[in-house]
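J.: Got a predicted structure plus its sequence, pasted below:
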Amino acid sequence: MAAVLPLEPSTATGKQAQARRAPKQQGFSFGKYREIIIAVAFFLLFDLGVLVLNFYTSFKIDQDTVAINLAGRQRYVSQRIARTLLELDAARVADKPYKPETLAELRAGAKVFDISAAAFKEGNVVPGGDGKPVFLQPVTSERGRALEAQVDAVWKPYFQKLQPLLASDKFTPEDLAGALAYSQANNIKLLNIANDFVTETQQIGASRASTLRMVQTGGIVLALLNFAFILFKFLNRLKTSDAAIEAATEENREILQSVREGLFLITPDFKIGSQLSQSAHGLFGRTLTPGQDLFSLLAPLLPDKALADARDYVQLLFAPHVKEALVQGINPLSEVEAVMKNRLGQEVVRHLSFHFNRVQEGAGVRHLLVTVQDISARVELERKLQSERQRSQKEFSMLLKAIDADPAMLRQFVARAEQNLLEVNDLLRSTSSAQGETAILKRIDEARRRVHAVKGDAATLGLDTIAAQAHQFENDLDRIRQGGSAGGDLGNALLALPLPLEDLLNKIGSLKSLTGLQKPVADLAVSGEAINGVLARLAEDIARDAGKRVQPAITMSAIADLPPDASDLVREIAVQLVRNAVTHGIEAPISRTGAGKPEAGAVTVQLLRGETEWTLSVRDDGAGLSAPRIRRKLVEIGWYTAQQLESFDDRQIVAHIFKPGFSTAGGVTMHAGRGVGLDVVQANVQKLGARLLLGSTPGEYTEFKVRFAA
């Protein structure tokens, strides 16, 4: 009979007082439940009796099955003996030698028949149908014994006639003729007796099966009648108890429906009590049921380690010798993140806090009162504060790196980045006047080139915050470009970008204030050694992020002799080609060692001045350009079909690496995957009035050369 669960006070002291005021439960009374106990005892007795009879009858049926199978085998063996005698006689008439396999079959059949016939009379171990030994019980029925005597009367003379053939291969024709004559005279008789014996064994098995069914039916009927009696008595007692329980719990129900926290009790075996607050269901996002295991409920919400810790903690609280106040601070469920569905069926993340208080009775702990609160708003506020602190730390770290950077390079970066971002802003603002989707897409590509250049410049100076923000801005441009190609409104979509662009400009403005930039950039001098250093560091940073190793060799000192405009273009080209070389050219260490190369790839950058022209060379000893791979990528991204590419030679295929939006990378990362880097290179080569030369051998190297007038 279920016990009434009164609503306990929220403190341990109150619970103890409530427990002292509650009347003591009466001890177990045999007289009160005498009828039910006796009925249950009979029920168990019936079940035990049926079970014992089932085991015994099933054992006998198994033995009968063996007898049926072996009786059938006797019938088959008798036919096999007769057939082999005919085959031997046919060989004798044809004056051919007897086949060894025929003699072996005759001897095996005679041996099996003789052993089995003896076992049916006395019982013995015989070979089963699968060749494994089985114990054959003797036939005990009156008809079975009579049939065995008939078999014995026919078989013994038959077996004697077969002895010369069984003992040796040198038997006489007279021996064969005698055995064959006896076989032909008595085979039908022996077969009929064997058939009758099979029928007898089957009838014995059917009789046992019928007995088993009767026993089972009788036992089940008695058990059902007994169960009906138990159910009747139980329902009568339950009806009487329900009225008292309903009256005692009505006040608790009203209170539990009104509180906002999840409240319920758990027993020492971690089962939820019968009284739960209405809010508990909503906090868990599912209907809780009394008797449900608390840790089964928490299992989807916690990793295995946290679930085990929570179980240990709750067990500690149920130990009366452990001070409750001392273990409150190690509660592993003080904050739990849970993913559940709201009323609209949408998944939402909630943060729940569990607190446990003891409900004591005397010196023992009877229950734990569990209080569940939704602390999502507090956790969200803490995360926002933490995110803001991290952002501030990153910006502070960026400012420290900016202070350590080469002053001239930093000032040039600030000027170039500000100019590029303002031009991007102008491009976005002018989209409303552009006619057609093609024109807008061209503006997007130009904006992507400029933002990509800002990202590359920031990465060379170690300004990771600005590089990451520029990378995110590229994501936004890519998303708008892809959405526009599917029929979206490109012009309106671009108007949604001023906020991230303004944030980037604000960061550039902070750096501008830090540098105290006042004089024109043309008056600043950037040393060639500084360019060499930042390019080498850029190559090493990209390699580290990609899990590669690289040994850069940078010789760009002559860049200081170029005019400012040309110097900026050459530097941007070098940055993008170094990024491309490390990301796409240099292989992973394991691939390089497998190809017989050093683990660290070589990236060589040179700027040389000739008599009539300058040459910028960027070379890596990586995987080289693979025309088949580029061809597959063009089909994969849907630019061409395989049939369209059949007319392209390898040179035309490789030329697509300079197209905006084309990349052989598997996915978009900070350093690759957008198809913008070589697009920036080609645009700057055109602005420089230069020529771009490309050389590559698969598996050996890739080299870009930019030649322009001195």
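T.: In hand now; what should we look at?
J.: make it CA atoms for all contacts and neighbour counts henceforth
T.: Will do.
J.: Packing partners of the helix or strand that contains residue 160?
T.: Using DSSP states H and E, residue 160 sits within helix 142-167. For helix 142-167, the packing partners by 3 or more C-alpha pairs under 8 Å, 6 or more residues apart in numbering; DSSP states H and E come out as helix 100-122, helix 173-258.
J.: how about these in TSV, adding mean neighbour count and distance to residue 324?
T.: Below are the helices and strands packed on helix 142-167 laid out as TSV (neighbours: other C-alpha atoms under 10 Å; distance: least, C-alpha to C-alpha, whole Å):
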stretch	mean neighbour count	distance to residue 324
helix 100-122	17	76
helix 173-258	16	25
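J.: so can I have JSON lines of the ones you listed showing distance to residue 656?
T.: Listed next are the helices and strands packed on helix 142-167 as JSON lines, based on distance: least, C-alpha to C-alpha, whole Å:
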{"stretch": "helix 100-122", "distance to residue 656": "78"}
{"stretch": "helix 173-258", "distance to residue 656": "68"}
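J.: Disregarding flanking residues, what is the spatial nearest neighbour of residue 656?
T.: residue 662 (7.2 Å; C-alpha to C-alpha, 6 or more residues apart in numbering).
J.: I'd like the distance from the one you found to residue 519, if you could.
T.: The gap separating residue 662 from residue 519 is 40 Å, by C-alpha to C-alpha, to the nearest Å.
J.: Likewise for residue 179?
T.: Counting by C-alpha to C-alpha, the gap from residue 179 to residue 519 is 129 Å.
J.: take the one below as the second:
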Amino acid sequence: MATTPNIDNKRYQGLIISIALFLSLIGALLAFTFYTSSLLERNTALIDQTNKVANSAQAVIKDLFDLDASYGEDTNSPHIQRVLERLEKNTASITSSIAAIEQGGTITDTEGRSYTLPKIDSDAQANITAANEQWKALEPKIQTYLKDADNIMVPSADALTQAVEQAKTSSLLMNDSLDNLTDDVFNSAESEASTIRLIQAIGVFAIFAYFLIFVFFFVRRLRETDAEALAARRETQEIMETVNTGLFLLDKDLRIGQQHSRALNDIIGADRLAGENFTNVLRGRISDKDLKTTQQFIEQLYNPRVKEKLVDSLNPLHKVMLHNTSGNKGLNDRFLDFKFSRVYDDKNIARILVNVNDVSDAVYLEQRLEKERTENDMQIEMLTTILNVNPKIINEFIANTQTHIEKMNNILKNPGSSQYELEGKLKAIYREMHSLKGEASALKLHSFTKIASDAEDKLHALQNQGQLSGNDFLPLAVHLDDLLSLSNTIATLGERINRSAPPSVKPATAPISDSFAKTSITENHKSNHTISNINADHGQSIDLDDEKDDQLSFYKEFAKDIAARQGKQVQLKSDTLTQADIPDHLVKPIKEISIQLLRNAVVHGIEAPSVRHSTGKDAVGTIDVEVKDSGSDVLLMVQDDGQGIDYDGIRTKLSKEGRFSMEEANQLSQNDLLKQLFSSGFSTKEHADEDGGRGVGLDIIKAKVKEYNGKLNVNSELGQMTRFVITLPKA
């Protein structure tokens, strides 16, 4: 959108020229005044100089007579020295002053200011010449006397007598000439002053007359212009009252223009907008981040080096939700779409035109369609899993998910107020959520994984915030409801498709509790890198004897999926997983522990192919999973040929996180470091992702081993391998 500046320039061209002429007249008058003031100042200095010469001449003659009368007095007496000094000074002053007056030279007054004397006319020149001739006759005799006046060895009476005699002759002629010179200079200055006053009066009259003409002519022109502007404003108002979109202009200070469409008030939901700051109108109705981004966005629109099309793609107010803060219950939160366009004045960016539309209906329709599309994608994902995974595994996942949700709900219900109890509740919920996410990730149920990951983000934030309260756990209820809903959905789909293998448990329908409290978990550690556990309830028994081949395939796919996300290559080997006879009550904990150990091996153990190649290893890492029956116990062993446990790295991370000082960390034994590695919230991974980095996986393993009163042994060689051995008693 462009304006028409040329028409406006022509309209005001005459006004501009007239003002320039008016200012030129004033400037010329001021310049003439400055010049005449300088001239008068120079004439005054000339008059002062002529008076100075006359006074100095009188003083010289007086001093000569005084010296003549005092002849014979000691030449070193204060009186004689003072008169001689004054005579010498006045003699030099007369000589220099006459030369300056005669030639129009530069003189300096007693205050140190310098003046250039003006040229004098012919009459004055004749008078100064006559005075100078008399002075030239007297001045040499004075100099002859002054040469030896204070030397008692040289007689100076004759020289003084000659100077006095010449002074008698020259003094009258010099006084007459200097008096005439003063009168000539004064008359000349008075004549110039009169001329100056006359010219100034004429100039002032001419300026005043021009001003009256200027006011008369241009007041009439301005009236015509105002009438045209009023008509144009009326037309603009009619347009602004008619359009059904919000239109307004923004200046560089982000102030809304005085003219805007009537619809803007209804769209924005504010009575007064003209002249208001745009950021103040939006403050509190959009997020502070969006508000700051909007300010930066508009600043870039005013940057001529930034392409408008390029910066338009960064518009932060595209379909933005505007919250209702007016307290008007009839006014709901709405989605508004702001479009910004530059308004140019010639080639300069003058304003930003903003077009606002209420797109709430369109956005709500998009959201509904997106929700339906998400639900469809989720059902397709679930159907794909149901059709490609053994029904027993699906049923086990549904049962485990509902068990995890029920446990988390019970944890939230348990009372607790101390920080220790709240931290225990947080850790327990974190373990259950992480276990659920691991099983969902293994089945490629990304809907479950996404909800669980979002919940883990909130749990991780609570873990790092320090002080906890019961209300901090309130948002978790939403995630539990979402997980329960997904679990019921996949159970329903499974029943429809797999009539021959229905789920072992019914879909849960009980709502998630809104009362939150805390629980505590006690941990005991033993030396030799072994962790011992207390008794706990048995897990749910799921018979997978006929599905062991599927179980091995399940683990292999799970490991490969994690490796693909981590940019690694792995192969899983197991000779005993399909042969071991695992008691029913240990099937579930062994599966949960296996999932966490497999994830830990891929994420933390196996190196990237390039790293393995540089150390002489095969690009594909190997993970061995073995399950053995030792009579009274079941042994689970997971070993990888990766980088091993870097104990120095653990020390560095502990110090970096502020858990220990570097000196304290250096004093920790390997067993102490392993205990820290298994603590909740600690991870050696720099950045958390779907597969790890939150410090929960090993904590889950430790809790499960304790729950089943088992033992955990860790063996590692740096750069070679890491082996976890879990021993769970059958009884």
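T.: Nice, I can see it. Treat the numbers as computed from the prediction; the structure is a model and nothing was measured.
J.: Any idea what the TM-score is?
T.: The TM-score (TM-score structural alignment, normalised by the length of structure 1) is 0.54; 455 aligned residues with a C-alpha RMSD of 5.0 Å.
J.: For residue 662 and residue 519 of structure 1, indicate the residue with more neighbours.
T.: A direct count of neighbours by other C-alpha atoms under 10 Å for residue 662 of structure 1 and residue 519 places residue 662 higher, at 21 against 9.
J.: Thought residue 675 was touching the more buried one, still the case?
T.: Yes - using C-alpha atoms under 8 Å, residue 662 of structure 1 is in contact with residue 675, at 4.3 Å.
J.: To residue 410 of structure 1, which of the helices and strands packed on helix 142-167 of structure 1 lies closest?
T.: Among those, helix 173-258 comes nearest to residue 410 of structure 1, with 63.6 Å by C-alpha to C-alpha.
J.: Helices of the stretch 251-400 of structure 1, start to end?
T.: For the stretch 251-400 of structure 1, applying DSSP state H, counting those that start in this stretch gives helices covering 278-284, 294-298, 304-318, 324-327, 376-404.
J.: Single out the most deeply packed of those.
T.: helix 278-284 (a mean of 20; mean count of other C-alpha atoms under 10 Å).
J.: gap between it and the chain center?
T.: 30 Å (C-alpha atoms, centre = their mean, to the nearest Å).
J.: Then stretch 689-698 of structure 1?
T.: Put simply, stretch 689-698 of structure 1 sits 46 Å off its chain's centre (C-alpha atoms, centre = their mean).
J.: swap in stretch 85-94 of structure 2?
T.: Centroid separation for stretch 85-94 of structure 2 versus its chain: 76 Å, with C-alpha atoms, centre = their mean.
J.: That one aligns to what range in structure 1?
T.: Aligned by TM-score structural alignment, stretch 85-94 of structure 2 falls on no residue of structure 1.
J.: Could you check that stretch and say which residues are buried?
T.: By neighbour count on 16 or more other C-alpha atoms under 10 Å, the buried set for stretch 85-94 of structure 2 is 87, 90-91, 93-94.
J.: Go through the residues you listed and flag which are in helices.
T.: 87, 90-91, 93-94 (DSSP state H).
J.: Return the closest of those with respect to residue 370 of structure 2.
T.: Of these, the one sitting nearest to residue 370 of structure 2 (C-alpha to C-alpha) turns out to be residue 93, at 105.1 Å.
J.: And residue 561 of structure 1? What does it align with in structure 2?
T.: Under the alignment (TM-score structural alignment), residue 561 of structure 1 pairs with residue 581 in structure 2.
J.: what's the closest non-adjacent residue to that match?
T.: residue 629 (7.0 Å).
J.: Enumerate every residue touching that neighbour.
T.: 580-582, 635 (C-alpha atoms under 8 Å, 6 or more residues apart in numbering).
J.: And residue 562 of structure 2, by the same measure?
T.: 599, 602-603, 691.
J.: any idea how far residue 64 of structure 1 lies from residue 426 of structure 1?
T.: Using C-alpha to C-alpha, residue 64 of structure 1 is found at 98 Å from residue 426 of structure 1.
J.: pretty sure residue 635 of structure 2 is in a strand, no?
T.: Yes - Residue 635 of structure 2: assigned to a strand according to DSSP: H, G, I helix; E, B strand; the rest coil.
J.: Just give me the match in structure 1 for it.
T.: Under the alignment (TM-score structural alignment), residue 635 of structure 2 pairs with residue 615 of structure 1.
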